[in-house]
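Visitor: With the sequence up front, the predicted model follows.
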Amino acid sequence: MRFFWKGGNIPARGAQKILAGEGSLWIAWINAYCFRVTDFWNVDCKLHFSWILVKMLKLISEALSLFCSGSNWTQIKVNWIWENIRSRYVKVSWHRLVWFPGHIPKFSLISWMAILHRLPTKDRLAKFGLPTDNACGLCNSGIESHNHLFFECLYAKSIWRVVLLSCGLTQEPLNWSDNLQWMV
């Protein structure tokens, strides 16, 4: 979901984070330095505000129109707004493998893309018409595909053996789907 105005667009995610009070450094700065004694709905735009915050504050009238007009905004809680603007999806069985307390965002994103088969492997790049040699960059034998990269490549097999052995497991890695179900 994106909000649009004459000058361009911004993701609604920034407004959602402010409304939900999520704990990023930017949100903490906004609450301490910009909002001080007020909230998102009642703050006056100041010269020291960042350009993105100014743009989001200009969207307040649009945001108000998303909800019932005539509401008493002082009595509406942030949690109620958050519950009404966020998208809800059914959790997949593997979500705790990727998103857990203490996860490293970079690794979680890569894992998420791998589970969804969205990594830019050479076979996928070739399907998009990009010129590529298709050979695996790790073993130089076989076509670099999702399954090859993780399970068929000699280098990947040796890493799997070491990791599984160090965990005291004797399972032989089969393919992505089977291993994902085993990990879940």
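Guide: Yep, it's here.

Visitor: Please count neighbours and contacts with C-alpha atoms only from this point.
Guide: Will do.

Visitor: Spatially central residue for this protein, please.
Guide: By Cα atoms, centre = their mean, the chain has its centre lying nearest to Leu109, at 6.7 Å.

Visitor: For that residue, pull up the helix or strand it's in.
Guide: For Leu109, the host element (DSSP states H and E) is helix 105-115.

Visitor: okay, pairing it with this:
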Amino acid sequence: MSFWVDNWSPYGSMENFLLSTSQSRLGIPQTASLVDMNDDGNWLLPPARSDDWLQLQIYLTTGSLNQDKDYYEWILEDKPTKNYSTSDVYNKLRGDDQSVPWAKVTWNKGGFPRHSFLAWLFTLDKCPTRDRLLRWGLQSDSTCLLCNAADESRDPLLFECSFSWNMWSAVASK
């Protein structure tokens, strides 16, 4: 286990903890392991020159090394585990699930991801319709590309445009 890089103490990695205020490694090689720094229970550390180094020395002298095999421990929801789960970490980082009523309609297992993404954009009114392109400052004609009858925006495009209405009617009848 690396003295500098691995997270073996409650202070995290020693690079972050000790070298955040000073770049001096005090003679400890960057490749040193934790075992290299201990000789039969005696810690081979230089004298403390800062409060952080003093905290580390107090921590090390109040504990002891054992001969057990090293392992990583992951803590999520205040429960330590030896097994890493990407989905658990993702769910923790994502935060609480705030479900919306249209989620199951938009994001379903049988749907094509491209179609689900487009439905999600339309639901949030974030699809780059011509009215949005004009608001972004792009030079564009505002007329609906499908029917040439009204300005193109989400609601008219989906519900008022005669061309899209005929298409949706044909899809709905099947």
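Guide: Everything's here; your move. Quantities reported herein were computed from a predicted structural model and do not represent experimental measurements.

Visitor: hang on, the earlier thing: quick one: the helix holding Leu109 of the first structure aligns where in the second structure?
Guide: Under TM-score structural alignment, helix 105-115 of the first structure corresponds to residues 113-123 of the second structure.

Visitor: Quick check: buried residues in the matching stretch?
Guide: Ser116, Ala119, Trp120, Phe122 (16 or more other Cα atoms under 10 Å).

Visitor: wait, doesn't the first one sit right on Thr106?
Guide: Spelled out, it's Ser116 of the second structure. Yes: using Cα atoms under 8 Å, Ser116 of the second structure is in contact with Thr106, at 5.4 Å.

Visitor: quick one: the helices in the first structure?
Guide: Here the first structure has its helices, by DSSP state H, at 13-20, 25-29, 51-58, 60-66, 78-85, 95-98, 105-115, 122-127, 146-147, 154-166, 176-183.

Visitor: In JSON lines, list those along with distance to Ala135 of the first structure.
Guide: Formatted as JSON lines, the helices of the first structure follow (distance: least, Cα to Cα, whole Å):
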{"stretch": "helix 13-20", "distance to Ala135 of the first structure": "39"}
{"stretch": "helix 25-29", "distance to Ala135 of the first structure": "43"}
{"stretch": "helix 51-58", "distance to Ala135 of the first structure": "44"}
{"stretch": "helix 60-66", "distance to Ala135 of the first structure": "51"}
{"stretch": "helix 78-85", "distance to Ala135 of the first structure": "46"}
{"stretch": "helix 95-98", "distance to Ala135 of the first structure": "29"}
{"stretch": "helix 105-115", "distance to Ala135 of the first structure": "19"}
{"stretch": "helix 122-127", "distance to Ala135 of the first structure": "8"}
{"stretch": "helix 146-147", "distance to Ala135 of the first structure": "13"}
{"stretch": "helix 154-166", "distance to Ala135 of the first structure": "13"}
{"stretch": "helix 176-183", "distance to Ala135 of the first structure": "20"}
